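Model the following, please.
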Amino acid sequence: MERVSGVNNWKLVIRREAAGVAILWAATCDAEAALPDELFGLPVTALGDHALTPGRPMPEGEEVLVTCGPVNEEDWDNGALTDLTLPDSLERVEDYGFFNCRTLKTLRLRDTVRYWGGGALMNCRALDTFHITCTGEEGELLAYLAEELPRELDVTLTRADGQTARLIFPEYVEVYEENCPAHHFDYNISGAGYGYHHCFYRKQLSFKAYDELWRPMLGMEHDEDCALRLAWWRLRYPVELTEQAENDYLDFLRQRPLAAGRWLLGRRDTEGLQFLLRTLDWDRDDLTALCGEAREQDSPEALAMLLEEQHRRFPSGLDKSFDL
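Just a heads-up that it's a prediction; the model follows:
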């Protein structure tokens, strides 16, 4: 087995091809890991069938050990892998490439991964977060992910010009129910997310179509927490956000400032909290409640910010009391 240095620990079985290297099998003992961009001077361009399936026996091929230090031999099974970065040069993922990666939650990749084999993400039950580096054709990749995974998705797009968009795709569920008297199955969709997962034209994301789904979603049964996150991230990263959509999202948050503030406190997102404080109108009771929660969470930076905002909006000198 050849040994090379890397930023993470991997055992690999590879095949050298004319265009680069195909990884036929990969196992890591790390929870957060990045596959190497190149091996032996060749770019990594493909993941083979069942390449990262946990517990799969090592196939025949050229074996490579990528290591950054000592490791425990018993832990090479991808069983703890939660955050994976794919090579920038990767172009294809073959059938069942990530099959049964049940702990994988976050995938980081470029939109140049153009081919996904059948069942590539099957049984990736925790996978809901994507960080996509865009080269101008991000719609094709995102359309595939949104259609393949009906659960709630949290997607961050970083464009070549430096713009960042963060989008929430609400969950939906497709159900086939047996209709015995009619001898057929009825197809039903529940959840507000179906339109969001299909707001693509020619495999390209339409921000306009995405934002136009907001009002219809609020008119049906939906997850309030999910809606709050969706509105927040569109305002926080307003790529191609129209004035009408901005007002719609702001109206939603204006009715829920305390819920939004609590969520940001829980995330320890002081920068986001500062943005929220200057964006919304606040009453004294909500600011007082958030100050109390910041104290309980031992978040001095957020507490200082909230106290400053409270003093700015409601100077204590205006409320005088006298004890006789």
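
contacts, neighbours, all on C-alpha from now
Will do.

State the distance from L273 to P238.
Distance, L273 to P238, using Cα to Cα, to the nearest Å: 17 Å.

In terms of neighbours, single out the busier of these two.
Neighbour totals were compared for L273 and P238, and L273 leads with 21 against 16 (other Cα atoms under 10 Å).

what about that one, which helix or strand?
Secondary structure from DSSP states H and E places L273 in helix 270-279.

Tell me which other helices or strands that helix touches.
Under the contact criterion of 3 or more Cα pairs under 8 Å, 6 or more residues apart in numbering; DSSP states H and E, the helices and strands touching helix 270-279 comprise helix 257-267, helix 300-313.

this one as well, want them side by side:
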Amino acid sequence: MYAIMWVLSSFCFVVEGGHGLNSSLGILWQACPGGARILRVFGDSPCPALPVQIEGFPVVEIGPYCFAQNQRSQPADARFWSVDGRGPAAYPHPIAGDFVQGVTLPAGVRALHNAAFYNCRKLEWLCAGSALESVGSDLFTNCRALDRFILDAAPDAPTGLKKLVAAVSADIGAVFSPGGAVQAKVFYPEYFEFLDENTPAHIFNHSIEGEGYRYRQCFDGSVLRFAEYDAAFPQACVGESEKKLCRIALDRLCTPFALLPEAQGIYSAYLAAHAASAAAPLIARHDTESLQLVLKLADEESRRQIALACSQSGWSEGAALTLGGQRPRRQKTYDFDDL
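All right, here's what the predicted structure looks like:
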């Protein structure tokens, strides 16, 4: 059940010409260079899929504070449009603030302006296409529930992922899911930046703590370099937590896009040595597929620990899977000389 809910909440789709899952959306918008800029969204869905075009204008920008709770004054040229043709009175409820859980952007969106998701504390995911080129400041300020970016693009295609993960210093995942088919998953751990003042000289030293910053640099322009990303893992093992390292390794092994044999061996060895820890979040969300991968690497003692954790959580299917997949014990043999 959990897996089904995750897929539904993560599925990236596009609403073409006003048709799709969000059949009741009101949009405040204005014309901008190259198309339309969405200023405010109204409706009853916490997971809106924004339209590809409005009145013939392709949607290319999301305006400042678009989904923020506190509405800013709107420009004089702002216009209202709705999927079903009704007027503003039919859409009194803004999709904003803590009401927002996920947003699917049109594939053609090129810019996210300042604070577009400011104080959206329950925002869990954002789905974008490959056209994203520019993001503003304070884009995800106080978006504490934000867990993943979903890219409707191939893993080796240019995307706006580098700019998106640069806007979030907290833990964040990324899923490449063109057409809804997951092809690759990566995880970016948290990092911190500090400014230390040398008081006598009034010189500020910029320091960075956490391997998440290094991972966020693994791009060639706007294309993710998987080999460079994988090469950062040994250094991450020095300072990152076991939980985060397990997630990095598991995401890459479960979706091994452009995964070289050497990196595959390093990830597999780490999960084999930390199988019980790697299994903990999988048990919590009843992720059978990922658990099977961990079990293939786990030794007998780790399997016992995982089976016990499954039983304690009440997940009988996981416990049965763990015990049923145990390696057969070597049978003892006897001959008449032993009797």
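
what comes up buried for the helix holding L273 of structure 1?
Of the residues in helix 270-279 of structure 1, those with enough neighbours to count as buried (16 or more other Cα atoms under 10 Å) are 270, 272-274, 276-277.

With stretch 309-319 of structure 2 instead?
Of the residues in stretch 309-319 of structure 2, those buried under the neighbour-count criterion (16+ other Cα under 10 Å) are 309-311, 315, 318-319.

Please apply the same query to stretch 143-152 of structure 2.
Neighbour-count burial for stretch 143-152 of structure 2 [16+ other Cα under 10 Å]: 143, 146-152.

now stretch 183-198 of structure 1
Taking 16+ other Cα under 10 Å as the criterion, stretch 183-198 of structure 1 shows 191-198 as buried.

In structure 2, what stretch matches that stretch?
Mapped onto structure 2 using TM-score structural alignment, stretch 183-198 of structure 1 spans residues 202-217.

That stretch: end-to-end distance?
The first and last residues of stretch 202-217 of structure 2 sit 30 Å apart, counting by Cα to Cα.

What is the distance between that stretch and the centre of its chain?
Distance, stretch centre to chain centre, for stretch 202-217 of structure 2: 22 Å (Cα atoms, centre = their mean, to the nearest Å).

How about the secondary structure of the closest residue to E211 of structure 2 other than its chain neighbours?
For E211 of structure 2, the nearest residue in space outside its immediate sequence neighbours is A236; the separation is 5.8 Å by Cα to Cα, 6 or more residues apart in numbering. Recorded secondary structure, A236 of structure 2: helix (DSSP: H, G, I helix; E, B strand; the rest coil).

quick one: the aligned residue in structure 1 for A236 of structure 2 from T164 of structure 1, how far?
Under the alignment defined by TM-score structural alignment, A236 of structure 2 is paired with M217 of structure 1. With distances defined as Cα to Cα, the gap from M217 of structure 1 to T164 of structure 1 amounts to 24 Å.

Same question for F200 of structure 1.
Using Cα to Cα, one gets 19 Å for the distance from F200 of structure 1 to T164 of structure 1.

cool, E246 of structure 1 as well?
In this view, E246 of structure 1 and T164 of structure 1 are 17 Å apart by Cα to Cα.

Show me what D269 of structure 1 aligns to in structure 2.
Under the alignment (TM-score structural alignment), D269 of structure 1 maps onto D287 of structure 2.

what's the answer for P54 of structure 1, then?
So P54 of structure 1 corresponds to Q69, using TM-score structural alignment.

cool, and I23 of structure 1?
For I23 of structure 1, the aligned residue in structure 2 is I38 (criterion: TM-score structural alignment).

L241 of structure 1 now?
Structural alignment (TM-score structural alignment) places L241 of structure 1 against L259 in structure 2.

ok, the residue nearest to the spatial centre of structure 2 - contacts?
To find the centre residue of structure 2, average its C-alpha atoms and take the closest one (Cα atoms, centre = their mean): that gives R148, at 1.6 Å. Taking Cα atoms under 8 Å, 6 or more residues apart in numbering as the criterion, R148 of structure 2 is in contact with 124-126, 172-175.

Over to A165 of structure 1?
For A165 of structure 1, the residues meeting the contact criterion (Cα under 8 Å, 6+ apart) are 156-158, 233-234, 237-239.

what span of structure 2 lines up against stretch 293-302 of structure 1?
Mapped onto structure 2 with TM-score structural alignment as the criterion, stretch 293-302 of structure 1 occupies residues 309-318.
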